[in-house]
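> Sequence plus predicted model, see below.
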Amino acid sequence: MGTADIETPVTSPFTLRVIPRDQHNISRRDISPNALRVLYRLREGGFGAYLVGGAVRDLLVGGHPKDFDVATDATPEQVKSLFRNCRLIGRRFRLAHVVFGREIIEVATFRANSDDGSGDRELENGRLVRDNVYGSIEDDAVRRDFTCNALYYAIEDFSVRDYVGGFEDVQARVMKLIGDPEQRYREDPVRMLRAVRLAAKLGFTIDEATANPIPRLAGLLGEAAPARLFEEILKLFLSGHAVASFEGLEHYGLFATLFPESGAALRSNRSGALRRMLIEGLRNTDARVANDEPVSPAFLFALLLWPAFCKTLIGLQAQGVHAEEAQRRAADRVTLHQLERVALPRRFSLPMQEIWLLQSRFSARQRKRVFRTLSHPRFRAAFDFLVLRQTASADHAVDIAFWRETVQTSGHEIASHEDGPQDEAGEEGAPRKRRRRRRRPGGEGGEGGSAGGSAD
């Protein structure tokens, strides 16, 4: 349960409120049967057991949680003794995973902030590397990040336990941090992204006191681990609420912190064409998620970094660099600079660059070049990107019409060169067999291309 990752004590001004079954809408019918098994087994073993966090929050607003986490006063070792299908994971935060086929119920022991010496807490060069100091359910509640994530569903009487005022905040659809907002953001700057993401997902507003420090502290994201920021970006934009997430990031100055060059390019684009294209691409992504269609991180980053690519390319061409060389340099430069902030894996960055570099080929009409473009494994994603560019400029209409007609008349000739949607969706499977072709500097696209036919 990542939301319990807090080192600084938080004093709760709240007291326990018990919301009985007839005053909330959570039903056992909407809870995973495996999560219920874990809750009942823990209770039968003499331990307290509660459904906690995002699942409780989502059920209260009528959602359908994908993950069900459990909090208990049993230690990880005691949990393991009750379940043969249990494994213990984690060093800094010891957790129990109870495995039911493809579903994992995560069980965490209540944690406390203060250590009387009996807990398992270890510092290494001033950094907390182990923090398994257990406490009460109230200790556990005030360690969490947002009040809406600090609600506990009790299986013994089907009530909801609220120690921090989260139940009222959920009813009011408000995101509110527990404790002093600035202190909490300084402890973990990624909480700013979580505030925006959860508000976008739930349709919540962010409480004024929680929102006010964000623009001033946005730069702290530069201290976050690049790999962690990559994962947070995927959650922000590939969970079905990409447009709302982008608007939230933009409003609080977080987008320009995550994507400095794209942020600068959007600000300097007076016509707003690049922003229109970005919004339309994110809207398409949300539609694909809603339809349970595959979405691709490579296509997503091609979209998010396109403003930076365009601005860099224009600068290089203004310096007299030949068009084809300028495109390669711009792609490499933008990717390299972005890697300083976000750890974008090569299996996504290389296909992203291919999507960009293929754009210039769509004006070619020579038969040999046309069929070479059609046979490229990134053709479908690149063509979808060209269609998306029509949102920013009507200049591409002729090219789009030509390639649509060409695909229809030549489909049988390119079918053997196109992979299906699942192969192109960024899965880390076996390398695909491809037709041998001349390689450009920088190597092949590798895994993780765009979903087949994806306008995401």
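Happy to help now that I have it.

> From here on, just use CA atoms for contacts and neighbour counts.
Fine.

> Apart from its neighbours in sequence, what residue is nearest residue 177?
With sequence-adjacent residues excluded and distances taken as CA to CA, 6 or more residues apart in numbering, residue 177 is closest to residue 146, at 4.3 Å.

> Just to check, that neighbour is in contact with residue 179?
No - contact criterion CA atoms under 8 Å: residue 146 and residue 179 do not qualify, at 9.0 Å.

> And here is the other one:
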Amino acid sequence: MRCGQSGRNAQDDCGRTRLEKHRYVRQRGTGASRIECGQLGVFREVFERVKKAVTRLFKGPETQLKKVPTVISKSRHGIDPRLVSFAARRTCELLQQRGYKAYIVGGAVRDLMLGVQPKDFDVATNATPEQVKRCQRRAYIIGRRFRLVHVVFGQEIIECSTFRALDADGVRKDADGRVISDNVFGEMWEDAARRDFTINALYYDPTSEEIYDYHNGFEDISARCLRMIGDPMERYREDPVRMMRAVRISAKLGFKMERATEKA
């Protein structure tokens, strides 16, 4: 029967006729556009292949998140303990005496490895801001978006932060992916993954004089390579200032940017 006829059999015949012809009909106003189903399937398959290829081309290098760090001994890293400020060392000691983990982190460790006296020191710990404050003689909790503790030793201020969680409901981002609030605490390996460059993700224990390395930052410093942790495009969206920081560090230290870090 024809499609225009009424009745159940006519509908069945009409349905079979459409399947046999393999046509997809989409009404647009008074007209109709017909696309062969077979051609549509081929188009979708080609589109998905091209999409995956483009994604692989422009996606930054995938980083395996290590939960167990490489421990680098004093004999390997060669840091001169005399370059470590008393305030940074004492901040770590007071936290460790209370059973907390505490390490010098960031650019200070990088500079120490290069034999340069750091201008300032940051400390990372698993103690909460309130616990840090109770462990120190003069300490002040600051910030709302990112809660930190300033530990005061005379004219020197040690900025102390709690390990940040990698992915959590409390980490708020705007429509562009920029982090606007982050007060969710996590493990040390998560904190390392949240940092910008591999050379800034080293944790130095001034008591044991060991470095804890999650992202091969020790090797990158030796090779004078500036490498972003994770997908550079995504990390730049989280904090656009990182682009300026990358240029500044590269120019200041004479480090060459890794390809994906530079192209993003």
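Nice, I can see it. In this text, all values refer to a predicted model and were calculated from it rather than measured experimentally.

> Tell me which of residue 146 and residue 179 of the first structure has more neighbours.
residue 146 (26 against 22; other CA atoms under 10 Å).

> Need the counterpart of that one in the second structure.
Mapped onto the second structure by TM-score structural alignment, residue 146 of the first structure lines up with residue 197.

> how close does that match get to residue 189 of the second structure?
Residue 197 of the second structure sits 14 Å away from residue 189 of the second structure, taking CA to CA, to the nearest Å as the criterion.

> Also residue 211 of the second structure?
For residue 211 of the second structure, the distance to residue 189 of the second structure - CA to CA - is 14 Å.

> Compare these two (neighbour count), which wins?
Neighbours were counted for residue 211 of the second structure and for residue 189 using other CA under 10 Å; residue 211 has more, 25 against 22.

> is it true that the more buried one lies in a strand?
Yes - counting by DSSP: H, G, I helix; E, B strand; the rest coil, residue 211 of the second structure falls inside a strand.

> Contact partners for it?
Going by CA atoms under 8 Å, 6 or more residues apart in numbering, residue 211 of the second structure touches 71-74, 77, 202-205.

> one more time with 7 Å, if that's ok
71-73, 202-205 (CA atoms under 7 Å, 6 or more residues apart in numbering).

> Filter the residues you listed down to the buried ones, PyMOL style.
To isolate the buried ones among the contacts of residue 211 of the second structure in PyMOL, judged by 16 or more other CA atoms under 10 Å, type:
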select buried, resi 72+202+203+204+205
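
> Burial check on residue 260 of the second structure, number of neighbours?
Residue crowding around residue 260 of the second structure was assessed by other CA under 10 Å; the count is 16.

> Now check the first structure for the residue matching it.
Using TM-score structural alignment, the partner of residue 260 of the second structure in the first structure is residue 209.

> Next one: that match from residue 130 of the first structure, what distance?
Residue 209 of the first structure sits 31 Å away from residue 130 of the first structure, going by CA to CA.

> same question, residue 290 of the first structure
Residue 290 of the first structure sits 39 Å away from residue 130 of the first structure when distances are taken as CA to CA.

> what about those two, which has more around it?
Between residue 290 of the first structure and residue 130, residue 130 has the larger neighbour count (other CA under 10 Å), namely 16 against 12.

> and the more buried one, helix, strand or coil?
Quick answer, by three-state DSSP: residue 130 of the first structure is strand.

> quick one: it and residue 121 of the first structure, what's the gap?
Here the criterion is CA to CA. By it, residue 130 of the first structure lies 5 Å from residue 121 of the first structure.
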